[in-house]
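**Student:** Would you be able to build a 3D model of this:
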Amino acid sequence: MALFPAGFAHVRLPAADGVHLSAAVGGSGSPVVLLHGFPQTHLMWRHVAERLAADHTVICPDLRGYGASDKPAADAPDVYAKRTMAADIVHAAAALGHERFALVGHDRGALVAFRAGLDHPETVTHLGILDIVPTLDMWQVLRGVSAAVGYHLFLMAQPPGLPETLIEGSADAFFGSFLDAWAGDPAALPEPVRAEYLRSSAAAVPSIVADFRASAGLDITHDQADLDAGSELAMPVTVVQQDWGAQLGYDAADVWRAWAPDLDHRLTGSGHFMAEESPDEITAAIRDLLTR
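**Tutor:** Prediction:
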């Protein structure tokens, strides 16, 4: 059963440090790169990608460490830093002939997209962010018992060994719990898609943990350095997210305005997997972004 729309080719693209990414590429027109979240792969973009491909070249890679992309050993702190993962995307797009492109990310992919926007403002023309706040801000707003919603962030921040062992021992239960808890509409994740997410995540536990561990280490250092330097996202930015601010007690739009002067901040009634649950809404938000 083909899970991604017809008309998309699956390719291998050179990225940073000798890593190769697997990506689905289709359509024609100005390029848009779509980055997936956790615990998912590029497959999460299947509905939105098909819609955008009518008038854009759409590139949907698996992040390093996820899906069919390479999973290098985390033998240095920067292997899964968002700065490195952002460089992956710039290299991969260039391999397809795109020196400039719009970039949209969900969840973990949104953290990579955020870093790409700061590190490569000459390359990222428009930036779309789905359902996160930047890493530095995320750790600041997770306080008290309300932080239990992000327990996995604290688990995977622990030193190598224990998190990997615990997760590998019950991978389907662990990753499946997020698919169950975060989906506003479980029907948006049909069984073949869910099975693929569980299969690919179970096969990538060390690299997934390394990705999260970097967000409790080097990613914070990079964000803080940009904050201290007064760095901002120079391109138009659209953020679509659930009303996490109401749940955790902060103003999400204010958090984003500190980073993005040209901001369109939108709240959605969708669950976390909004590209699958509400593809028309997300496609419309991306199209609005691309006109700015």
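
**Student:** can we go C-alpha only for contacts and neighbour counts from here?
**Tutor:** OK.

**Student:** check contacts around Ser32.
**Tutor:** Not quite, residue 32 is Val, not Ser. By CA atoms under 8 Å, 6 or more residues apart in numbering, the contact set of Val32 is 56-59, 101-104.

**Student:** Next, the structure of the following sequence, for comparison with the previous one:
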Amino acid sequence: MTIDIPGFDYQRVAVDDGVALNVAVGGTGSPIVLLHGFPQTHLCWRHVAADLAADHTVICPDLRGYGASDKPDERDRDTYAKRTMAADVVALAGRLGHERFALAGHDRGALVAIRAGLDHPDRISHLATFDVLPTLDMWDILHGSSAAVAFHLYLMAQPPGLPEQMISASADAFFGHFLDAWVQDPQAIPAPVRAEYLRASRTAVPSIVADYRASAGIDIEHDRADQAAGNQLTMPVTVVQQDWGAALGYDAAALWRPWVADLEHRTTSAGHFMAEEAPDETIKVLRSLLAR
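**Tutor:** Predicted coordinates for the structure are as follows:
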């Protein structure tokens, strides 16, 4: 049995040939799209979405390959490129009647949001990212024993076959590891929600792996092309991260500045799952961004 965000309407919206996204929509007013991370679904925004819906149209999709959205086979490198997934989001908003919208993403959803902002700057009014770095920088800062915290990135970067088999053989233990290791307050993800995340993830192993595999390949190529061209995110951007930059020996804000023309960088004491562990803080961040 799936769990819904109370008061939100659910629908499936076609965004590409053979691909429809499951999306929850609530509220009225200027639109904001909220993109979830790994290993979650749109449900991670349940607290934040309910608050923002008081004066915004809030759109919470499951990303391509996740949750109840379609999970196309990895036909080529483009199938789960962030460029493709960003185009899904822009198409979704357009089909719901919104040519311009604010966009916030956490984890994998933040990578999609960044790519949407770079590829479709005329469509994105404001952008927020939670607990990521741009893909190219993420790979550049991982080195030595500190990279062990990101073992899953290297596992899912491997060619098709082995990672899917290994993860499928113990899917609940694999996905549950991140839900447990990355949360500071386990009560923030109650048992029914945790069970829903595990159910959704175990039925989406190939597409989740394909999403990560793209970030070790074609997504890097797209980032490098933007970096070489000096392309930036031109809309107001708020970045929120745990203070793991200091722990890994780099200045996170400095890594963001070449990518963002109008940057507000924040750190938080919350764990990785910020929208669930610190919803009030997350709401405050988003409302502040939307006022810029």
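
**Student:** Superposed, what's their TM-score?
**Tutor:** The TM-score (TM-score structural alignment, normalised by the length of the first structure) is 0.99; 292 aligned residues with a CA RMSD of 0.9 Å.

**Student:** Could you list which of the contacts of Val32 of the first structure belong to strands?
**Tutor:** 56-59, 101-104 (DSSP state E).

**Student:** Of those residues, keep whichever come out buried.
**Tutor:** With burial judged by 16 or more other CA atoms under 10 Å, the buried subset of these is 56-59, 101-104.

**Student:** Closest one of the residues you listed to Ala285 of the first structure?
**Tutor:** Closest approach between those and Ala285 of the first structure, by CA to CA: Val104, at 10.5 Å.

**Student:** What's the separation between that closest one and Val112 of the first structure?
**Tutor:** 10 Å (CA to CA, to the nearest Å).

**Student:** Would you map the strands across the first structure?
**Tutor:** 9-14, 20-26, 30-35, 56-61, 101-106, 124-130, 237-241, 263-267.

**Student:** and of the contacts of Val32 of the first structure, the nearest to Val48 of the first structure?
**Tutor:** Nearest to Val48 of the first structure among those, counting by CA to CA, is Val58 at 9.6 Å.

**Student:** need the contact list for the closest one.
**Tutor:** With CA under 8 Å, 6+ apart, Val58 of the first structure has these contacts: 25-28, 31-34, 49, 52.

**Student:** change it to 6 Å
**Tutor:** Counting by CA atoms under 6 Å, 6 or more residues apart in numbering, Val58 of the first structure makes contact with 25-26, 31-33.

**Student:** TSV please, covering the residues you listed and showing distance to Val133 of the first structure.
**Tutor:** Below are the contacts of Val58 of the first structure laid out as TSV (distance: CA to CA, whole Å):
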residue	distance to Val133 of the first structure
Val25	28
Gly26	29
Pro31	25
Val32	21
Val33	20
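
**Student:** most neighbours, which of those residues?
**Tutor:** Counting neighbours by other CA atoms under 10 Å, Val32 leads these with 27 neighbours.

**Student:** The closest residue to Asp55 of the second structure other than its chain neighbours - how many residues pack around it?
**Tutor:** Nearest residue to Asp55 of the second structure, sequence neighbours excluded (CA to CA, 6 or more residues apart in numbering): Gly29, at 5.4 Å. By other CA under 10 Å, 13 other residues sit near Gly29 of the second structure.

**Student:** Over to Gly217 of the first structure?
**Tutor:** Gly217 of the first structure has 15 nearby residues by other CA under 10 Å.

**Student:** List just the nearest of the buried ones among the ones in strands among the contacts of Val32 of the first structure to Leu43 of the first structure.
**Tutor:** Checking those against Leu43 of the first structure by CA to CA gives Ile59 as the nearest, at 11.6 Å.

**Student:** And the contacts of stretch 63-79 of the first structure?
**Tutor:** So stretch 63-79 of the first structure is contacted by 19-22, 41, 62, 200, 207 (CA under 6 Å, 6+ apart).

**Student:** which one of the contacts of Val58 of the first structure is nearest Met138 of the first structure?
**Tutor:** The closest of the contacts of Val58 of the first structure, once distances to Met138 of the first structure are taken by CA to CA, is Val33, at 24.0 Å.

**Student:** how close does that closest one get to Ala202 of the first structure?
**Tutor:** 25 Å.

**Student:** Equivalent analysis for Ala95 of the first structure, please.
**Tutor:** On the measure of CA to CA, Ala95 of the first structure and Ala202 of the first structure end up 29 Å apart.

**Student:** the more surrounded of the two?
**Tutor:** Ala202 (21 against 14).

**Student:** ok, now which ones touch that one?
**Tutor:** Ala171.

**Student:** can you rerun that using 8 Å?
**Tutor:** So Ala202 of the first structure contacts 168, 171-172 (CA under 8 Å, 6+ apart).

**Student:** Then Glu196 of the second structure?
**Tutor:** 2-3.

**Student:** same check, this time on Met1 of the first structure
**Tutor:** Counting by CA under 8 Å, 6+ apart, Met1 of the first structure has no contacts.

**Student:** likewise Glu276 of the second structure?
**Tutor:** Neighbour list for Glu276 of the second structure: 44-45, 47, 188-189 [criterion: CA under 8 Å, 6+ apart].

**Student:** May I see the residues you listed organised as TSV, with neighbour count and distance to Asp211 of the second structure added?
**Tutor:** Output for the contacts of Glu276 of the second structure, formatted as TSV (neighbours: other CA atoms under 10 Å; distance: CA to CA, whole Å):
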residue	neighbour count	distance to Asp211 of the second structure
Cys44	27	19
Trp45	23	21
His47	19	26
Ala188	17	26
Ile189	18	24
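
**Student:** Return the subset of the residues you listed lying in helices.
**Tutor:** Among the contacts of Glu276 of the second structure, DSSP state H puts His47 in helices.

**Student:** If we only consider the contacts of Glu276 of the second structure, which is nearest to Tyr10 of the second structure?
**Tutor:** Nearest member of these to Tyr10 of the second structure, counting by CA to CA, is Trp45, at 14.5 Å.

**Student:** In the longest helix belonging to the second structure, which residues are buried?
**Tutor:** As assigned by DSSP H, the longest helix anywhere in the second structure is helix 82-95. By neighbour count on 16+ other CA under 10 Å, the buried set for helix 82-95 of the second structure is 82-93.

**Student:** What is the nearest of the contacts of stretch 63-79 of the first structure to Asp251 of the first structure?
**Tutor:** Closest to Asp251 of the first structure, out of all of the contacts of stretch 63-79 of the first structure and judged by CA to CA, is Thr41, at 29.6 Å.

**Student:** so that closest one makes contact with Asp62?
**Tutor:** Yes. Thr41 of the first structure sits in contact with Asp62 when judged by CA atoms under 8 Å, with a separation of 5.6 Å.

**Student:** before we move on, back to that, turn the contacts of Val32 of the first structure into a markdown table, columns for distance to Leu127 of the first structure.
**Tutor:** A markdown table is the format used below for the contacts of Val32 of the first structure (distance: CA to CA, whole Å):
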| residue | distance to Leu127 of the first structure |
| --- | --- |
| His56 | 15 |
| Thr57 | 16 |
| Val58 | 14 |
| Ile59 | 14 |
| Phe101 | 9 |
| Ala102 | 6 |
| Leu103 | 5 |
| Val104 | 6 |
